[in-house]
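# One predicted model, sequence on top.
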Amino acid sequence: MNTLTSNLHSMLTTFYRPTEERYKILIEAKAFPSDHASIDPAKALLTVGPREGEPCLRTEDILKVIDDNKDIAVVMLSGIQYYTGQLFDMPTITKHAKEQGCIVGWDLAHAVGNVPLKLHEWDVDFACWCSYKYLNSGAGGIAGLFVHEKYANDTSRPRLAGWWGNQKENRFEMSPVFRPSEGASGYQQSNPSVLTAIALLSSLQVVAEAGGVEQLRCKSIGLTFYLERMLHQILADHFQAGHVKILTPSEPNARGCQLSLEFPEKMMEVFDGLYACGVICDERKPTVIRLAPTPLYNSYQDVYRAVTCLKKIMDKVYE
């Protein structure tokens, strides 16, 4: 339903119930702008960042922030951090935060379709995601929403209600009384675009034919390991010279398929060179290029070609 940002606003309307004792929302210091925009920074925002000199967050530091701040009402982190590509330990963080009395929601924009997710099993309260990254539905495609089934018949919390969230069996009675469908479907507001829904359906069918996310994840781990290995091997001189470094963790269980490469200087020159060679990646200013070998349609040959192209470009840029 809707888009990622509107779903975040919707879920915070429902699940963020501040009191004098609990009123803060915990996010990453460098969370995606949508996460920041949905929170009042003057009153509610609490951020957690990496240790000095480290690009990624440590799980123990996140848990400590939760322990040390008894005024946290909602923990709302990214499943995979968009800038660094770090995959957070969602089960551990969720369990710990819930034990401390927090509501837990996840922004899964870069995790859905990328890594296996067990939101119900992990006792996640809510989650939101877009579908135009690893679900391939196209920019601006319809977004997704998860609400734990324990809230299936909970009408005590406020919500942004709409006709499309009314129970299907009596929706067309056109009653002025809103009777929400159970679970996440009751948070729908308007009839979704047929074209965006079809685009997502087609992608999901292809994912299913490929064996599902669990099967794709197996290939993804191999592809990303190969990318990392080739980068260190083929660009060894540039790593040694400090022209590039990898921000993303090396452990397979701490990342998805994305590797974030940091170029302290001349990042845009490198990016333009890759684009001219037909290597489709993206840049995140000021210094990062993200390479993501997606298992559904990328091969080991694609990875090798991308790294050899990067080598030629960097040799020219840094000559």
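Cool, got the structure.

# can we go C-alpha only for contacts and neighbour counts from here?
Fine.

# okay, how far is it across stretch 263-272, tip to tip?
13 Å (Cα to Cα, to the nearest Å).

# and that stretch, how far out from the chain's middle?
From the chain centre to the centre of stretch 263-272 is a distance of 25 Å (Cα atoms, centre = their mean, to the nearest Å).

# In that stretch, which of the residues would be classed as buried?
For stretch 263-272, a neighbour-count test (16 or more other Cα atoms under 10 Å) marks 263, 267, 268, 270, 271 as buried.

# now swap in stretch 223-231 and tell me
223, 224, 225, 227, 228, 230, 231.

# Second structure follows, compare the two:
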Amino acid sequence: MNYDHSLAFAQHLDQTDPLRHFRERFYIPQQNGNPVAYLCGNSLGLQPKSARAALEQELNTWQNLGVEGWFDKPESGEQPWLGYHTTCKEALSAIVGADPSEVCPMNALTVNLHLLLASFYRPAGKKIKILTIKGDFPSDQYALETHIKHRGYSVADVLIEIAPHPDDNLIHTTDIQKAIIEQADSLALIWMSGLNYYTGQVYNMATLAETAQTHCIPIGFDLAHAIGNIPLRLHDWGVDFATWCSYKYLNGGPGAVSGVFIHKKHHEQNLPRLAGWWGYREDRRFEMTPGFLPAPGADGWQVSTPNILALALHRAALSITAEAGMVALRQKSEHLTGYLEYLLTRFDGIQIITPDDPNQRGCQLSLLVRKQGKKLFTYLTEQGIIGDWREPDCIRLAPTPLYNTFEDVWRVGSVIEQFYTDKMEHGLV
């Protein structure tokens, strides 16, 4: 697309945007009576207008049926709570590219990561090592360290971290592949993010999964920043397992329910797991007998009674993403992010560390602003542009296709231009 700096150009793109009506399905935060340009969906997505009604519906069921809400259909005709999680499966499977039996909404991301590591990190003999990427999200690092130590190993002896390439500070697929091949005889597991939370880089999960399969090494991905952001085909890629959060691009609310993916090839293996009663076979769950019998598919990794109110919010938000479709969302995302990149490249004080190849990024751009970066971030916030700040000098901006507009993106360029103009006039840059 050939971009233009003018407001009229941005407004024209909004008028011809086939997804423009989805913005009306969300509450846009206000500042001084005007809608902000909310470019922080990479941290917390906005509230769907359907969320309140979805929550109210389950509160009414609780009010009217009490405990029988688990088994009886409420007046709304909805499924009883006992199988409520299954009503999220169709949308989830479409978003991550899976069979419905391979996904299950449950718990929180790090809880799920611990559950999955208990099943898929099975060191034996010389194969005890875990390969990951350096500087991944801290929670992932802590979970890996926990399981390594729990098995009686030293983190220094077991954990292999692939560092960014010195030329561009990105982690290249070829470097990860090389490490997999070189360490194949000692690797018990590969675990990493599918999209880097800090740089916004998307990793080639399909290629990495293929390399892992060639060497019979299980591979899993943290999809916190990937789900609802980029198209995924977890089943076809042969990914062994994955987990994610749903409060970013899936707009499920603060601390919203997570989810897991476990490939079908593992469903009949009765893998070791940290079992809980909600993962027990549903048809025999209330027999209360000893001896764990897992439910089929990903459902067998459930542990505790699900949070129905959280699932109600999750389902309401999921339905919007599923309705828009990842193909259409991705197309708009590439244009939005490309426009933001176009507007930012004219500022010498800003370095975009996110790859410029659309195939290697989602909607987030990470900006290094080494001079007066925090002042710029504060100025953006004061002018109604909401991003987030990462110490010591990084601003992350994520134009999200469900509710952001091209005019939102144009505002970013306009406000940054004004910031530098003001500083120049006062001799501060």
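Received the coordinates, thanks. These numbers come from a predicted model, not from an experiment.

# about what we covered before: rebuild the buried residues of stretch 223-231 of structure 1 as TSV, extending it with secondary structure.
Shown next, in TSV, are the buried residues of stretch 223-231 of structure 1 (DSSP: H, G, I helix; E, B strand; the rest coil):
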residue	secondary structure
223	helix
224	helix
225	helix
227	helix
228	helix
230	helix
231	helix
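
# so which of the buried residues of stretch 263-272 of structure 1 would you say is closest to residue 168 of structure 1?
residue 271 (49.0 Å; Cα to Cα).

# Report the secondary structure state of the closest one.
Going by three-state DSSP: residue 271 of structure 1 is helix.

# What lines up with it in structure 2?
Aligned by TM-score structural alignment, residue 271 of structure 1 pairs with residue 377 of structure 2.

# what's the spacing between its match and residue 315 of structure 2?
34 Å.

# Now do stretch 296-309 of structure 1: everything it contacts.
207, 210, 216, 223, 226-227, 230-231, 234, 274, 277, 279, 293 (Cα atoms under 8 Å, 6 or more residues apart in numbering).

# now for those residues, which pair is the farthest apart?
So, the contacts of stretch 296-309 of structure 1 by Cα to Cα: farthest apart are 207 and 234, at 32.2 Å.

# of the two, who's got more company?
Remark: of residue 207 of structure 1 and residue 234, residue 207 carries more neighbours, 19 against 15, as counted by other Cα atoms under 10 Å.

# Looking for the alignment partner of the more buried one in structure 2.
Match for residue 207 of structure 1 (TM-score structural alignment): residue 321.

# Secondary structure element for its match, which one?
helix 308-324 (DSSP states H and E).

# Where do the helices of the stretch 1-150 of structure 1 begin and end?
4-15, 33-37, 59-68, 90-99 (DSSP state H, counting those that start in this stretch).

# Tell me which other helices or strands the second one touches.
For helix 33-37 of structure 1, the helices and strands in contact under the criterion 3 or more Cα pairs under 8 Å, 6 or more residues apart in numbering; DSSP states H and E are helix 4-15.

# Can you name every helix or strand that the helix it packs on contacts?
Short answer (3+ Cα pairs under 8 Å, 6+ apart): helix 4-15 of structure 1 packs on helix 33-37, strand 126-129, strand 144-147.

# Could I get the full set of strands for structure 1?
24-28, 45-48, 72-78, 103-107, 126-129, 144-147, 245-246, 259-262, 282-284, 288-291 (DSSP state E).

# will you turn these into CSV that also has distance to residue 188 of structure 1 and mean neighbour count?
Formatted as CSV, the strands of structure 1 follow (distance: least, Cα to Cα, whole Å; neighbours: other Cα atoms under 10 Å):
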stretch, distance to residue 188 of structure 1, mean neighbour count
strand 24-28, 24, 24
strand 45-48, 27, 18
strand 72-78, 21, 25
strand 103-107, 18, 25
strand 126-129, 13, 25
strand 144-147, 9, 22
strand 245-246, 40, 19
strand 259-262, 35, 24
strand 282-284, 32, 17
strand 288-291, 33, 23
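
# With distance to residue 66 of structure 1 added, can I get the ones you listed in TSV?
Formatted as TSV, the strands of structure 1 follow (distance: least, Cα to Cα, whole Å):
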stretch	distance to residue 66 of structure 1
strand 24-28	8
strand 45-48	10
strand 72-78	7
strand 103-107	11
strand 126-129	18
strand 144-147	22
strand 245-246	28
strand 259-262	27
strand 282-284	29
strand 288-291	29
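
# Residue 31 of structure 2: how many residues sit nearby?
14.
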